[in-house]
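Novice: Below: sequence and its predicted model.
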Amino acid sequence: MIVVIADDLTGAAELGGFALRYGLTAEITTKVNPASKADLLIIATDTRSLPREQAEAVTEQVSSELASLKPRLVFKKVDSVLRGHVLAEINIQKEKLNLPKALIVPANPGLGRTVVDGTYLLHGSPLHLSSFSQDPEFPIRSSLVPHMLYAADGDVQVLKVHEPMPAKGIVVGEVKDAADLAAWCSKVDEGTLVAGAAEFFTALLESLHIKPSIPANGIGKLQLPALMICGSAFHKSRAFIAQMKQEGFPVNYMPPALIRSGKTNDPLFIEWVEDAIQNLETFGKAGLAVHPDVQENRQDALVIRTLMAEAAACINKHMHIEEFLLEGGSTAAAVIRLLNIKTLYPVASLAPGVTRMRVKGSYDLYLTLKPGSYEWPQAYLLPGRKNGAEQKTDY
């Protein structure tokens, strides 16, 4: 068994999609499942959205519970641009697993995300010059890797791939291309905690002689009624929602005044939910989103994801939703908590980072998840497309 601890639900789902491509059975849970028979067990902790102290406590508990599983590999899935409490969680996990060193490889060169000379680049430009600087919870203010990790002097070493690994401590590996990812895999030994983003994970699988065996599932058919919930602050995400609205996908924007109130008994909340229900009854689908003109801060982000989750629960209580399309990891985690969903099985990889999953115990409830900075497959959201194959699992 391979075990992944993911600090974000959409990142967990992304790796679940890779499992399908590599012919692995996968189970995504919110807690350690010692009875799991999956090839790939992914524990989605949602620690990225928690205060640091809570994130540390969750990481400590999950890491302690892993011992009974005796996994072949433990991988710490972190954000590719290092948002979250990365160093704090790595240190705890390293200690609990009794490992002297950790290797973090956050780059996704296939998406233009590289680390060169200690600087994180997006398509060749410093990351802090991009829209990631506007993240409401973890804004990127510097592209220097130690600064992105909030590291003190001596906390981490940023090394090039030809430089030797130290016997202990935390290393961030520089990566300019896929060959560098493979080279870092060759430096991993039994004393190394491995952490990073999606492309490093697939490179590790291939270093273990696990090769892609199943082509991507492609576009399937949206189950109706379907509710899309977009809690991402990423500007491209909001622009896409606006485009989908123009092209006929019914979107219900959260009233800006509701963000200031934050109350589910506010008449604005009730009207917003009722409008979404009307769209679902009329068109079979609806979207809940933040208006593109809203500029949110950290407190607003918490209010928004709470209201999104409460709205999803209210709508699902009124009418049985067969498919939830969830964007943004913290929003998705808030939704599944209120819906009391504990375990998911990936059934289709619809696009890079976009994974469709079935809820354990239900053959007619699906969740399709994606990170805010990735793109939805537009053909999946609009009618007139052929169905794709799915993989049925339950264990």
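Specialist: The structure has been received and is ready for your questions. Keep in mind that what you see is a predicted model, and the values were worked out from it rather than measured. Residues are numbered from 1 along each chain as shown.
Novice: Please make it C-alpha for all contacts and neighbour counts, starting now.
Specialist: Noted.
Novice: Neighbours of residue 49, how many?
Specialist: 23 (other CA atoms under 10 Å).
Novice: Ok, residue 260 next?
Specialist: Neighbour number of residue 260 under other CA under 10 Å is 11.
Novice: Same check on residue 2?
Specialist: Residues near residue 2, counting by other CA under 10 Å: 18.
Novice: ditto for residue 383
Specialist: 11.
Novice: did I read that right, it in a strand?
Specialist: No. The assignment for residue 383, made by DSSP: H, G, I helix; E, B strand; the rest coil, is coil rather than a strand.
Novice: Please report how far it lies from residue 240.
Specialist: 17 Å (CA to CA, to the nearest Å).
Novice: Between the two ends of stretch 114-124, how far is it?
Specialist: Length of stretch 114-124, first residue to last, CA to CA: 8 Å.
Novice: swap in stretch 191-211?
Specialist: Span of stretch 191-211 from end to end, CA to CA: 24 Å.
Novice: Any chance you could list what contacts it?
Specialist: 11, 14-15, 18, 22, 74-80, 94, 99-110, 181-182, 185-186, 188 (CA atoms under 8 Å, 6 or more residues apart in numbering).
Novice: hold the first one in mind and look at this next one:
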Amino acid sequence: MRQWGGNRMIVVADDFTGAAEIAAVSFEGGYSARVHRVKAPIDLQPDCHLVLDTDSRLKSSEQTKAVLAPISKALSSFPAIPVYKKVDSILRGNVSLELCLLAQILGKKRILLLPQNPSGGRTIKDRTYRINGIPLSQTEFASDPTHPAQSDSPLDLLGQTHGWSVSYCSIGDALPTAGIVILEAERDSEVQRWSKQVKPDDLAAGGRDFYRHLVGTTQREPRPFDLPTSTLLIQGTLSPERERLHQALKGNTYLDLQLSPAANPQKSIDLCASSASDMISSNGLAILGFRRENTSSESAAAEIERALRAVIATALNSSKNVAIHLAIEGGATAALILKILNLDTLEVIQIWGDGVVSLQSEKSPNLTITTKPGSYAWPPALVEAFCPKVIEQEV
């Protein structure tokens, strides 16, 4: 029988920042917590909470099925270890498909789904999803470039359920015995109440708050931690939090580099790379972002990868044997950068706040990587640590 709260756990997440967010919850509880990209062989170490990043949020249904296939063999090798399915807190991505596939792999007939995080102002009450009291379709997520929120109903957001029944449970309702069950909760105490009703034969799925109660960890204040003094911050999203960071950094000196997601002359990328390298080598902060322009997602992805490869390679090659801090906004951007760096497994070393996590890999001991979901804010302690002088440069 699977037991929650033990030394070994497996979590399946669909993007890197979500995976890191869940690994951080385990780290808070005193467990060894690692994030592992599923493209590499899965090596579950003893006394480990392992979070698998499938990087499948933006993939097609067929691509998602192909990504999840190798996980089935790995999971079947560990029948006594609990499995949790991390989903996006506002149900973006191939949520229902991944839930159904994973439940089938594990032989589950009931999926208890609680995606919202009341601790972060994200609630579901009366079949309506709200963020800080505002219906979801009236928030910034209505203009999400890949998964615009056009409804406030969690049932609508979940979409097609691939032959599974779906139901909604308010507080106090009896749980159905099978199917996908969306759990209402607008308070942390309600999340805790639902967590106590999870049975060994259920697939528990959702966000950070649900997992925290299942594992039995408590939120703690960040401990003192010294980051490397040279930071390259890559902004891979167009969330309003991107601009809020720039406002918070006013009065400091940093290098702000903006490239096009559509096309850049090679000399512009080279200039960007050398400028970023010079700045972070002088104990400063370089920020690389991409302007808001109309372009196809495929061409943008290729151009962004080309630019990031050049900037990261130049920055790291010029800083050999020097500790570097790489801060990344957005799960897709984090996954791309880990691919560029060929890093498969990273261990949590510091938590700055919900969803904002620093990690390291044995492959690159001089590199500290901090990630956060695009819609989350950078914690004040991190903003303060980023840099002390404003140089703005567009290329």
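Specialist: On my side now, so go ahead. Bear in mind the structure is a predicted one, so any value in this text is a computation, not a measurement.
Novice: TM-score for this pair?
Specialist: Once the chains are laid over each other, their TM-score by TM-score structural alignment, normalised by the length of the first structure reads 0.87; 374 aligned residues with a CA RMSD of 2.5 Å.
Novice: Looks to me like residue 66 of the second structure is in a helix.
Specialist: Yes. With three-state DSSP as the criterion, residue 66 of the second structure is located in a helix.
Novice: Tell me the counterpart of it in the first structure.
Specialist: Here residue 66 of the second structure is matched to residue 57 in the first structure, going by TM-score structural alignment.
Novice: For burial, what's the neighbour tally of its match?
Specialist: Quick note: residue 57 of the first structure (other CA under 10 Å) scores 14 neighbours.
Novice: how close does it get to residue 254 of the first structure?
Specialist: 33 Å.
Novice: try residue 246 of the first structure
Specialist: 17 Å.
Novice: Likewise for residue 116 of the first structure?
Specialist: Distance from residue 116 of the first structure to residue 254 of the first structure, by CA to CA: 40 Å.
Novice: Equivalent analysis for residue 90 of the first structure, please.
Specialist: Counting by CA to CA, the gap from residue 90 of the first structure to residue 254 of the first structure is 36 Å.
Novice: For these two, indicate the residue with more neighbours.
Specialist: Between residue 90 of the first structure and residue 254, counted using other CA under 10 Å, the more crowded position is residue 90 (23 against 20).
Novice: Where does that one sit: helix, strand or coil?
Specialist: helix.
Novice: Touching, it and residue 100? I think so.
Specialist: No. Here residue 90 of the first structure lies out of contact with residue 100, judged by CA atoms under 8 Å, at a distance of 11.5 Å.
Novice: Would you mind giving the residues in the second structure matched to stretch 106-115 of the first structure?
Specialist: Against the second structure, stretch 106-115 of the first structure falls on residues 115-124 (TM-score structural alignment).
Novice: Give me the buried stretch members for that stretch, please.
Specialist: Of all the residues in stretch 115-124 of the second structure, those buried under the rule 16 or more other CA atoms under 10 Å are 115-118, 122-124.
Novice: which outside residues touch it?
Specialist: 87-91, 129-133, 154, 184-188, 205-210.
Novice: hang on, the earlier thing: narrow the contacts of stretch 191-211 of the first structure to those that are buried.
Specialist: The buried subset of the contacts of stretch 191-211 of the first structure (16+ other CA under 10 Å) comprises 11, 14-15, 18, 22, 74-80, 94, 99-109, 181-182, 185, 188.
Novice: Now do the longest helix along the second structure: everything it contacts.
Specialist: Secondary structure of the second structure per DSSP state H: the longest helix is helix 297-317. The contact list for helix 297-317 of the second structure (CA under 8 Å, 6+ apart) reads 261-264, 269-270, 272-274, 276-277, 280, 290, 324, 336-337, 340.
Novice: That helix: how far from the chain's middle?
Specialist: 20 Å (CA atoms, centre = their mean, to the nearest Å).
Novice: And for the closest residue to residue 318 of the second structure other than its chain neighbours, the neighbour number?
Specialist: Excluding the flanking residues, the one nearest residue 318 of the second structure by CA to CA, 6 or more residues apart in numbering is residue 277, at 6.8 Å. Close neighbours of residue 277 of the second structure, defined as other CA under 10 Å, add up to 26.
Novice: So what does residue 277 of the second structure match up with in the first structure?
Specialist: In the first structure, residue 277 of the second structure lines up with residue 277, judged by TM-score structural alignment.
Novice: Report the mean deviation for the strand or helix carrying its match after fitting onto the second structure.
Specialist: Per DSSP states H and E: residue 277 of the first structure is located in helix 267-283. The superposed helix 267-283 of the first structure is, by mean CA distance after the TM-score superposition for the first structure, a mean 2.3 Å from where its aligned residues fall in the second structure.
Novice: And the next helix or strand past that helix?
Specialist: strand 285-290.
Novice: helices or strands up against that following strand?
Specialist: strand 226-230, helix 235-246, strand 251-254, helix 267-283 (3 or more CA pairs under 8 Å, 6 or more residues apart in numbering; DSSP states H and E).
Novice: Nearest to residue 150 of the first structure, out of the ones you listed?
Specialist: helix 235-246 (24.9 Å; CA to CA).
Novice: any idea how far the closest one is from the chain center?
Specialist: That offset, for helix 235-246 of the first structure, works out to 20 Å (CA atoms, centre = their mean).
Novice: Please tell me how far the closest residue in space to residue 237 of the first structure that isn't next to it in sequence sits from residue 65 of the first structure.
Specialist: Distances taken as CA to CA, 6+ apart put residue 372 closest to residue 237 of the first structure, at 6.1 Å, once the chain neighbours are dropped. Distance from residue 372 of the first structure to residue 65 of the first structure, counting by CA to CA: 30 Å.
Novice: if we can go back for a sec, of the buried ones among the contacts of stretch 191-211 of the first structure, which belong to strands?
Specialist: Of those, the ones assigned to strands by DSSP state E are 74-77, 101-105.
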